[in-house]
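Asker: Sequence plus predicted model, see below.
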Amino acid sequence: MQVKDNTFLITGAASGLGAATAERLVAAGGRVVLCDLSDAVEAHAERLGEASRAIRGDVTSGDEIQAAVDAAVELSEGRGLAGVVHCAGVVSVAKLVDREGNPADLDAYNRTIQINLVGTFNVMRLAAAAMAKNAAGEDGERGVIINTASIAAFDGQVGQCAYSASKAGVVSMSLPAARELSRHGVRVMAIAPGVFETPMMSEIPDEAAQALAASVPFPKRLGKPDEFARLAEQIINNAMLNGEVIRLDGGIRMQ
């Protein structure tokens, strides 16, 4: 599959990994529908020009994601939705038992699972249904789904029970989804980023961010959103990438 002249839905597209992916795909000649809950998604779509559309959407809502999929199909001018790069998600940190001996909040755990895991499933199911209607291209391919996992799925730290579990679920869905959707010509991949320069990272103290950057074997820095976007573009272009999770982390292993 080529990016040029194809249309892609990007979630979490107002900033960070999603915004960088949208920029790269438009630069490569693609069309994009940017989906996010943030008001900033509309301004980003305006900056990208006529090849982009913005839509406010909650990844846990069937109706709102269906509207985003429909918008992408409309933007495609008859070619159909070619791919999804699903970047929307939240980071959560909470110990099972805090310093005062109080148990973790169950509602906060559920929220993380709903957004990161159930939201991923919701986007996949609706996008796949749309892609299955596309005309088959080379090798019978009709579409590609790229989800965002995390190295926390493998190297979860203290306080990351909810986040690690949600991202491990994204990892675990990749192969069975790829196997199931193969009959429709739809590939499923996941990227597991390490520590990246995103708005989520800005929420932690500078000293902690610097320590994380120093712990990356090489290069000794935080990842740049465009490096994620480049990998997403390469996955789109390479039909043999399917059913796999790619760590994008500079070799870091969290302690």
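Answerer: Happy to help now that I have it. Numbering: from 1, shown residues only.
Asker: drop to CA atoms for contacts and neighbour counts, all remaining ones
Answerer: Fine.
Asker: Pull up the gap between Gly29 and Gln234, please.
Answerer: Per Cα to Cα, to the nearest Å, Gly29 is found 14 Å from Gln234.
Asker: which non-adjacent residue is nearest Asn116?
Answerer: Sequence neighbours aside, Gly89 is the residue nearest to Asn116 in space, at 5.1 Å (criterion: Cα to Cα, 6 or more residues apart in numbering).
Asker: okay, now that neighbour: neighbour count?
Answerer: For Gly89, the count of nearby residues is 23 (other Cα atoms under 10 Å).
Asker: Also the one 5 residues further on?
Answerer: Counted with other Cα under 10 Å, residues neighbouring Ala94 total 17.
Asker: which SSE is it in?
Answerer: Ala94 is part of no helix or strand when elements are defined by DSSP states H and E.
Asker: Equivalent analysis for Leu126, please.
Answerer: Leu126 is part of helix 119-131 when elements are defined by DSSP H and E.
Asker: That helix packs against which elements?
Answerer: helix 62-75, strand 81-86, strand 143-148 (3 or more Cα pairs under 8 Å, 6 or more residues apart in numbering; DSSP states H and E).
Asker: Measure how it sits relative to strand 81-86, angle-wise.
Answerer: Angle of helix 119-131 versus strand 81-86, following axes from the mean of the first three to the mean of the last three Cα atoms, to 10 degrees, is 170 degrees.
Asker: Just the buried residues of helix 119-131, please?
Answerer: Gly119, Thr120, Phe121, Asn122, Val123, Met124, Leu126, Ala127, Ala128, Ala130, Met131 (16 or more other Cα atoms under 10 Å).
Asker: Centroid-nearest residue for the protein?
Answerer: Central residue of the chain (Cα atoms, centre = their mean): Cys87, 2.4 Å from the mean position.
Asker: contacting residues for that one?
Answerer: When contacts are counted by Cα atoms under 8 Å, 6 or more residues apart in numbering, Cys87 touches Ile10, Thr11, Gly12, Ala13, Leu17, Gly18, Asn147, Thr148.
Asker: and the comparison structure, right after this:
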Amino acid sequence: MKLNGTSAIVTGAGSGLGAATARALAAGGARVALFDLSEEAAARVAAEIGGLAIPVDVSDAASGEAAFARAAAAHGPARILVNCAGVAPVCKVLGKQGLMSLDAYRAGIEVNLIGTFNMLRLFAQDAQALDPLEGGERGVIVNTASIAAYEGQIGQTAYASSKAGVVGLTLPAAREFAPLGIRVCTIAPGIFETAMLRSLPQAAQDSLGASVPYPSRLGNAAEYADLVLHIVANQMLNGETIRIDGALRLPPK
């Protein structure tokens, strides 16, 4: 799928992987709607790239519907959806503070898994009615999981299981949407440089980067965005989760 003139939606677009993806899509000529829980954060990036900032709680049905309607009214129905909105809760089931609450577990599932599904279903609903492009393609969805979906560490029960759910969502959704010409892929990043990681002492950042076999550094958001662009462009990529991690495999802790 070509980017120029195409409408795209990026969730979690106010920072990190989402912001880098919004910039990359806009640089390719796409009309980008930036969804984020923080309208202020989305607006800063939107002003930079000429996009549209829309506040949204991805895990809420009504909020998602309203956001999609606003994006469609401004740019037309989207043909590209990139789900980057997410949280990274850390909590042991049996921790020093006591038993992990169901609410703490539920919070990670709500945003990372239910939020991804909510955006996916609303996108597909609109994209199915679009005129097909070359090869019958109508849309592309790129979700974000994590290598923690495969090697979750101690304290990551909520995070790892939510991301494993995103991986599990990918193939059945791709199979269901195939007759409609809508592709679904997922990216599973390793340790990437984000605002949270940048807040750590430099020694801690260097240590994390050194744990990556090659290249021995933190991933940068532009590398994630480059992979998004390739998935969008390569019509044969469908139903797959792609690791981008420098051959890293997470240890237990």
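Answerer: Noted; the coordinates are in hand. Quick caveat, the model's predicted, so the values are computed rather than measured.
Asker: Sticking with the equivalent of the residue nearest to Asn116 of structure 1 over in structure 2, tell me its helix or strand.
Answerer: In structure 2, the residue matched to Gly89 of structure 1 (TM-score structural alignment) is Gly86. Mapping Gly86 of structure 2 onto the secondary structure by DSSP H and E places it in no helix or strand at all.
Asker: Please apply the same query to Ala192 of structure 1.
Answerer: Per DSSP H and E: Ala192 of structure 1 is located in strand 186-193.
Asker: What range does that strand cover in structure 2?
Answerer: With TM-score structural alignment as the criterion, strand 186-193 of structure 1 aligns to 182-189.
Asker: Quick one: the helices in the stretch 101-250 of structure 2, in order.
Answerer: 102-109, 115-127, 148-151, 157-177, 195-198, 202-210, 221-233 (DSSP state H, counting those that start in this stretch).
Asker: The ones you listed: which one's closest to Arg44 of structure 2?
Answerer: helix 195-198 (15.3 Å; Cα to Cα).
Asker: For that closest one, buried residues please.
Answerer: Applying 16+ other Cα under 10 Å to helix 195-198 of structure 2 flags no residue as buried.
Asker: what comes into contact with it?
Answerer: Residues from elsewhere that reach helix 195-198 of structure 2, judged by Cα under 8 Å, 6+ apart: Ser15, Gly16, Gln205.
Asker: On the three-state scheme, the residue located most distally from the centre of structure 1 is what?
Answerer: Ranked by distance from the centre of structure 1 (Cα atoms, centre = their mean), the top residue is Glu100, with 35.8 Å. Counting by DSSP: H, G, I helix; E, B strand; the rest coil, the backbone at Glu100 of structure 1 sits in coil.
Asker: Can you name the residues that contact it?
Answerer: Contact analysis of Glu100 of structure 1 by Cα under 8 Å, 6+ apart lists nothing.
Asker: Then Ala104 of structure 1?
Answerer: If you count contacts by Cα under 8 Å, 6+ apart, Ala104 of structure 1 has them with Ala94, Lys95, Leu96, Val97, Asp98.
Asker: Turn these into TSV, columns for distance to Leu241 of structure 1.
Answerer: Output for the contacts of Ala104 of structure 1, formatted as TSV (distance: Cα to Cα, whole Å):
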residue	distance to Leu241 of structure 1
Ala94	35
Lys95	36
Leu96	37
Val97	41
Asp98	42
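Asker: for these, which one is nearest Ala108 of structure 1?
Answerer: So of those, ranked by how close each gets to Ala108 of structure 1 (Cα to Cα), first place is Ala94, at 8.7 Å.
Asker: and the gap between the closest one and Leu106 of structure 1?
Answerer: 10 Å.
Asker: cool, and Arg247 of structure 1?
Answerer: From Arg247 of structure 1 to Leu106 of structure 1 the distance is 29 Å (Cα to Cα).
Asker: the more surrounded of these two?
Answerer: Between Arg247 of structure 1 and Leu106, counting by other Cα under 10 Å, Arg247 is the more crowded of the two (17 against 10).
Asker: what's near enough to touch the equivalent of Ala164 of structure 2 over in structure 1?
Answerer: When structure 1 is aligned by TM-score structural alignment, Ala164 of structure 2 is paired with Ala168. Contact partners of Ala168 of structure 1, counting by Cα under 8 Å, 6+ apart, are Ala149, Ser150, Ala152, Ala153, Phe154.
Asker: and what of Ala124 of structure 2?
Answerer: Gly139, Phe177, Ile182.
Asker: and what of Gln114 of structure 1?
Answerer: Thr60.
Asker: same thing with Cys161 of structure 1?
Answerer: Contacts for Cys161 of structure 1 (Cα under 8 Å, 6+ apart) come out as Val93, Ala94, Lys95, Leu96.
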